[in-house]
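Visitor: Structure, please.
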Amino acid sequence: MAEKNQYFPHLFEPLKVGSKTIKNRIEAAPALFAFEHYIELNPDPFGYTTPVPERAFRMLEAKAKGGAGIVCLGELSPNHEYDKRFPFEPYLDFTSRSDKQFEIMKETAEMIKSYGAFPMGELLSCGEIKTNIGDGINPKGPSEKDLPDGSHVEAFTKEEILSCYQDYVTACKWFQAAGWEGIMIHCGHGWLPAQFLSPQYNKRTDEYGGSFENRARFTVDLLKTVREAMGPDFVIEIRVSSSEHLPGGLELEDAVNYCKLCEPYIDMIHVSCGHYLSSSRSWEFTTAYAPHGPNIEPAAVIKQNVSIPVAAVGGINSPEQAEEAIASGKIDMVSMGRQFFADPAFPNKAKEGHADEIRRCLRCGRCYPGPSGEHETEIWTVKFPPLDSCTINPYDVWPASHHKVLPDRMPKPEASRKVLVVGGGCGGLQTAITASDRGHQVILCEKSGVLGGLINFTDHTDHKVDIRNFKDLLIRDVEKRPIEVRLNCEVTPELIREIAPEAVVLAVGSDDLILPIEGIENAVTAMDVYSNDFAGLGKSTIVLGGGLVGCEAAADYIDHGVETTIVEMKGALMPETTGLYRTAVHDFIDKNGGKYEVNAKVVKVGKDFVVAEQDGKEITIKADSVVNAMGRRAHATEALETAIKEAGIPVWKIGDCVRARQIGDAVREGWTAAMEII
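Guide: Predicted coordinates:
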């Protein structure tokens, strides 16, 4: 019998799933946008110089190499006609085994297995949630209806239902022929099987509608058909929503009964929650305003009612939580999606006793902005920014990353250079780490007495514990390397001449934006409030600025029992913020008594009042204090740049000193600058 892992013995214990044995209890969850990146598109919609299929391959390789027990390829449609959701598809052609995609998938399965991982695919039918992309094909769902966007949903006929089952069988056989060991069938998040189960969607009067058993029949018969076609040695996993967390939506009791009906035909149950059309509010994707691992307890209830393994997904970013959930018998396996973007080596680091080196997902939504839940027929291709890279993982190779060239193909340094990094915030820290790892001699100068920069404010708010962990990790990583750190050291032209660096990276951050408003000096800054542990706010406060900084600050003040009113000049709060996260912050403010005035231009500030112009009238708001959270502006670097350039030294500017933005911009620009120093 294999010796148990000394750090996380239950997490790294093998698991029997059907007739197969998985090497550990960690699944790399099916990830959006793995599917169409196996299709060669000309021109490529993201403008990559590296072939997109290679990026998809490398993304999955990072997960397998990083130690995942199961690696699941996400969101493939068994029928790319009525399930087509995006304009730049088609999906894989499951009727062909002689095309390039089939060969790529064979190579991918072999690669995953070479690392001891178990390759699985995921099949997803969107049903009536098919996006109107102008292809003239109506969506199909359980029942006929008209959607708000004008689309007409056609009801599946019984013949079409049986044909749908065969589409799944064809896809499963294709996967099996390509060397994949199993399939996950998505039965949650409001997709087609869940639509048949839900009385909100399913108004049928035949054997597929009415009673719970009838509404579950679509899924049960589908699974039975697939099992009979595939035999006992092909693993079948289903993903379910423990609750849709929507008014009138499916609840935990429904999920339990659903799983009991499905159990005879499947090998594992993967418990998620929520609904695609309200990703934030339903916790399909959790944010910093939701607990970590919210599906563990519901999964435990399901596990009590079945005799097959149960996995939980959602907001799990620590091996400690995963170990406890498995050791306590609540679940058998953890599944992680975004965490594998943040750090695909999560399993190996935990297994080898380096859990403190794991870059833990911030749940910020940068990798997947998602539908906001406020405009339920809109998807990211219509309203929201394109998928971006991970905030904290500049090394990522997943298909929607910012790199135009894969990291390991960037030029190697010609020599070890003396590199001066000015500024010890997250961008400067990442620059120093990467430059040191590239063999350079790094001097990191920080004007204050501590590293961390602006994100040191996270020491004072529980909502930002994940960012705090990231900040602390960066500092630890710097301390582990031969990096010379100089605190309380303001870099001047004289110091640059003294150090005589061969390359300089300016990462000096940003300053509070102080607008020319009468009495603005009466307001304290949002960062000062954090530094003072919220002292001085009184019982009530007014926050000037309803952007992300102001709204997150307001959420923290509300959390500390302070009556808070936000004043915003534009017509809505956080108009520049992506869907998922914007909704989460907005909902927290709304549900906890926060107030706000929009279309309100501040014209005067007192110590305990604000005067604003709104709709042609003057309004006065009173409170115990006023906080300036109107934003930040890049810190001036002209004098330093001039001195550096006059000395003929290459210089890079990164992060907020270019333009005040977000953590991910500073981290990626710091990494890129360090990689460009050769």
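Visitor: Every contact and neighbour count from this point should use C-alpha atoms.
Guide: Fine.
Visitor: what's the residue nearest to Ile266 when sequence neighbours are not counted in contact with, if anything?
Guide: Once flanking residues are discounted, Ile266 sits nearest to Ile236: 5.0 Å by C-alpha to C-alpha, 6 or more residues apart in numbering. Residues near Ile236 by C-alpha atoms under 8 Å, 6 or more residues apart in numbering: Gly182, Ile183, Met184, Ile185, Arg227, Tyr265, Ile266, Asp267, Met268.
Visitor: can I get those in CSV with distance to Pro199 and secondary structure?
Guide: What follows is the contacts of Ile236, written out as CSV (distance: C-alpha to C-alpha, whole Å; DSSP: H, G, I helix; E, B strand; the rest coil):
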residue, distance to Pro199, secondary structure
Gly182, 30, strand
Ile183, 27, strand
Met184, 24, strand
Ile185, 21, strand
Arg227, 27, helix
Tyr265, 24, helix
Ile266, 24, coil
Asp267, 27, coil
Met268, 26, strand
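Visitor: Which member of the residues you listed is positioned nearest Ala342?
Guide: Looking at the contacts of Ile236 and their distance to Ala342, the nearest is Met184, at 22.9 Å (C-alpha to C-alpha).
Visitor: wait, doesn't the closest one sit right on Ile238?
Guide: Yes - counting by C-alpha atoms under 8 Å, Met184 touches Ile238, with 5.2 Å between them.
Visitor: Neighbour count: those two, which is higher?
Guide: Shown here are Met184 and Ile238; by other C-alpha atoms under 10 Å, Met184 has more neighbours (27 against 24).
Visitor: who's in contact with that one?
Guide: Cys72, Met120, Gly121, Glu122, Leu123, Ile236, Glu237, Ile238, Arg239.
Visitor: change it to 6 Å
Guide: Met184 makes contact with Glu122, Ile236, Glu237, Ile238, according to C-alpha atoms under 6 Å, 6 or more residues apart in numbering.
Visitor: Take these and keep only those in strands.
Guide: Of these, the ones assigned to strands by DSSP state E are Glu122, Ile236, Glu237, Ile238.
Visitor: Please generate a structure for the following sequence too, so the two can be compared:
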Amino acid sequence: MTATAERGLLLSPFKVGSLQLRNRVVMAPHSTHYADRVESDRLTAYYRARAEGGVGLIVHEPVIVHPSSLSRVGKIWGYARENAEAYRATTDAVHEAGAAIVCQIIHNGRQVDGHESQMPAWYPSEVQRGGTIEISHAMTVEEIAEVVEGFVETARICAAGGFDGVEVHAAHGYLLQGFLSPATNQRTDHYGGTVQNRTRIVLEIIRAIRAELGSEFVIGVRVTGDEVQPGGLNPEDCVEISALLAPEVDYLSVVSGSLASYDRIVPEMSFERGLNVRLAGRIRAAVAPVPVLVTGRIPDPETAERILIEEDADLIGLARALIVDPQWVAKVASGATEQIRPCVYANDCRDSIGGRRALVCMVNPDAGRERELVRIEPRAARRVLVIGAGPAGLEAALTASANGDQVTLLERSSKIGGQLNRASAPKSRRELGRLLRYYQQQLAASSIELRLGVEPDTAMLRSLDPTMIVLATGAVPVPPTNAVLSAWEVLGGATLDAKHVVLQDVAGGNGWPLFAAAELLADTGHEVTVVTAATALGTGIEAAALPPLMRRFKARGVRVEMHSRALPHPEGVVVVRNDTDEERIVPGAALVVESGRRSAGVAGAWDGLGVPVVAVGDVLAPRRLATALAEGRRAGAASFAKDGVA
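Guide: Purely as a prediction, here's the structure:
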């Protein structure tokens, strides 16, 4: 931790409009699905935890401004007047904790499929919604006026509910960016054509809110720095638009991407860190002294501090980092940055929202469950034995130790981490190594007794005399048939002599074990063909991770054959056969298979000891990392009754 990150600009007070913020850290807005129509107690607890953790400003998740913006359940109806009272619990909680709070207000535009709203998608012009047959409705001038009033009414309700201001969402392909962008605005009236005309609706909204609520009510706008869309807004266009908006607002929040480049909206771990910083810097140079907020894969306080020092932005927006660790700011302020639980940008959070489920975090099982967290009452320390130092076992051991238990952690291999070591092997997945390093630091700072290279037997277990056992021995690969190696072995460091490798998805998971092995093989000089029987690629990964994966495959020459299977041939070739029985021969190729995993088994030397045993993670059933961490944490925190888990 550098001295500048400890005591520098990041933690310095900063003024935004009428608001004096205690520091420059902003919780950036993101959907949670923790409330439907009306603000909820769950959402209040979620924001309270981040305010208590020390952030300067919270930007509440987007609330919709008009019935035509209803895209799905789990959205707060910002235009519903009952929210004026419902918001109070949240705004009061945030203010009591010392933070300010504004609310993002949005019209979803063409990202409405009509299922919930039973209306066509409103947009400046007729545009086809990607992946559907639906065409948006070109709004009339009267409908534009109706939406402008919807933004104003929503802002009124926010003010009545105790918010310090609003942030108007004019980015990411939603309605207002649809007006701003020449790629989607083909109007010939005074809302289309020139940049001044295309910006008109946003200025009308801002000015109407200002006239209604006055200069003390903060107004920000989320703008794009680059639409990354053919025919869309380029960085120069975005600077020009920002300069038109800046005199009317208290801050600008800079992002990038659109529906045509949706993978940039919530960039996953393979994207460069701080991908929007230079875009924000260009806008800041044009709009100063209006403050500029930047978001987008800012992983640590050192990066945040450098952005401020180099004057690319005035405020640092964090969303996923604060989902993972609500105490992020407090830990920076105390100099305990090594205690920050890292976001690895795996995007389980985005995946849950995209799947129309409540937000979950892979690395923080408690996200969204703040109301359920209870203080462990003082009790006699237990002797907890954790068998297996993979993610589930590490989480169980650290949680039990933090609760005052005497913990021994056994691991049969020579290092901790389990499957994290394999998962983080490809260059594009090395962010996962941050979580592994976090666990190493936490173990070193704890009182946990770690024993590596140990295969426990009954005598050892009896000598340890545990009062409870957490079994976290993980999964093992399904043995491959008719193949040289498994993907598991490749990710573990096994090498191949063959130049050509055919990698087959036998398990059918269509997920990261397959793709990570393909990338690792390509990165080490092999010519790789991925073969899958699936009809669509990447159904086992988060949707926004697929475009960057395909770009990496293209750059490395990785070939993908769907609707196909690979067959070994005795003459040293691999035959790839598709669903119509067409065959392609790959000479001199080695066949590697992703054969899947199975539980390592729950039976062992611990049977018959008369000690409560709880299985967690993949030994219970091979699943996702998020589930392993959640089960490990619950096991580490659990109180045990005479007959097992209470």
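Visitor: ok, which pair from the ones in strands among the contacts of Met184 of structure 1 is furthest apart?
Guide: The widest separation within these (C-alpha to C-alpha) is 9.9 Å, between Glu122 and Ile236.
Visitor: what is in contact with these two at once?
Guide: What both Glu122 of structure 1 and Ile236 touch, as defined by C-alpha under 6 Å, 6+ apart, is the set Ile183, Met184.
Visitor: picking that back up, return the member of the ones in strands among the contacts of Met184 of structure 1 nearest to His440 of structure 1.
Guide: Glu122 (43.5 Å).
Visitor: What does Arg417 of structure 1 correspond to in structure 2?
Guide: Residue pairing (TM-score structural alignment): Arg417 of structure 1 is matched to Arg382 of structure 2.
Visitor: ok, that match to Ala396 of structure 2 distance?
Guide: Arg382 of structure 2 sits 13 Å away from Ala396 of structure 2, going by C-alpha to C-alpha, to the nearest Å.
Visitor: ok, now Arg156 of structure 2?
Guide: Counting by C-alpha to C-alpha - Arg156 of structure 2 and Ala396 of structure 2 are separated by 47 Å.
Visitor: Mind checking which of these two has more residues around it?
Guide: Each of Arg156 of structure 2 and Ala396 has its neighbours counted (other C-alpha under 10 Å); Ala396 has more, 33 against 21.
Visitor: Strands along the stretch 351-500 of structure 1, start to end?
Guide: Ranges of strands within the stretch 351-500 of structure 1 are 418-422, 441-445, 484-486, based on DSSP state E, counting those that start in this stretch.
Visitor: Serialize those to CSV and add fields for mean neighbour count.
Guide: What follows is the strands of the stretch 351-500 of structure 1, written out as CSV (neighbours: other C-alpha atoms under 10 Å):
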stretch, mean neighbour count
strand 418-422, 26
strand 441-445, 23
strand 484-486, 17
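Visitor: Now tabulate those strands in JSON lines and tack on distance to Leu32 of structure 1.
Guide: JSON lines is the format used below for those (distance: least, C-alpha to C-alpha, whole Å):
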{"stretch": "strand 418-422", "distance to Leu32 of structure 1": "36"}
{"stretch": "strand 441-445", "distance to Leu32 of structure 1": "38"}
{"stretch": "strand 484-486", "distance to Leu32 of structure 1": "40"}
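Visitor: got JSON lines for the contacts of Ile236 of structure 1, with distance to Ile677 of structure 1 too?
Guide: Formatted as JSON lines, the contacts of Ile236 of structure 1 follow (distance: C-alpha to C-alpha, whole Å):
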{"residue": "Gly182", "distance to Ile677 of structure 1": "45"}
{"residue": "Ile183", "distance to Ile677 of structure 1": "45"}
{"residue": "Met184", "distance to Ile677 of structure 1": "44"}
{"residue": "Ile185", "distance to Ile677 of structure 1": "47"}
{"residue": "Arg227", "distance to Ile677 of structure 1": "55"}
{"residue": "Tyr265", "distance to Ile677 of structure 1": "56"}
{"residue": "Ile266", "distance to Ile677 of structure 1": "53"}
{"residue": "Asp267", "distance to Ile677 of structure 1": "51"}
{"residue": "Met268", "distance to Ile677 of structure 1": "49"}
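Visitor: ok, the residues you listed vs Leu444 of structure 1, which is closest?
Guide: Met184 (47.7 Å).
Visitor: Identify the residue of structure 2 aligned to the closest one.
Guide: For Met184 of structure 1, the residue aligned by TM-score structural alignment is Glu167.
Visitor: do the same with Pro482 of structure 1
Guide: Using TM-score structural alignment, Pro482 of structure 1 lines up with Ser447 in structure 2.
Visitor: can you count the residues close to its match?
Guide: Using other C-alpha under 10 Å, the number of residues around Ser447 of structure 2 comes to 16.
Visitor: how close does it get to Ala637 of structure 2?
Guide: Counting by C-alpha to C-alpha, the gap from Ser447 of structure 2 to Ala637 of structure 2 is 16 Å.
Visitor: residue in structure 1 matching Arg437 of structure 2?
Guide: Checking TM-score structural alignment: Arg437 of structure 2 goes with Asp472.
Visitor: same thing with Val65 of structure 2?
Guide: That one, Val65 of structure 2, aligns with Pro78 by TM-score structural alignment.
Visitor: Do I have it right that its match meets Tyr165?
Guide: No - contact criterion C-alpha atoms under 6 Å: Pro78 of structure 1 and Tyr165 do not qualify, at 9.2 Å.
Visitor: Neighbour count: those two, which is higher?
Guide: Neighbours were counted for Pro78 of structure 1 and for Tyr165 using other C-alpha under 10 Å; Pro78 has more, 25 against 19.
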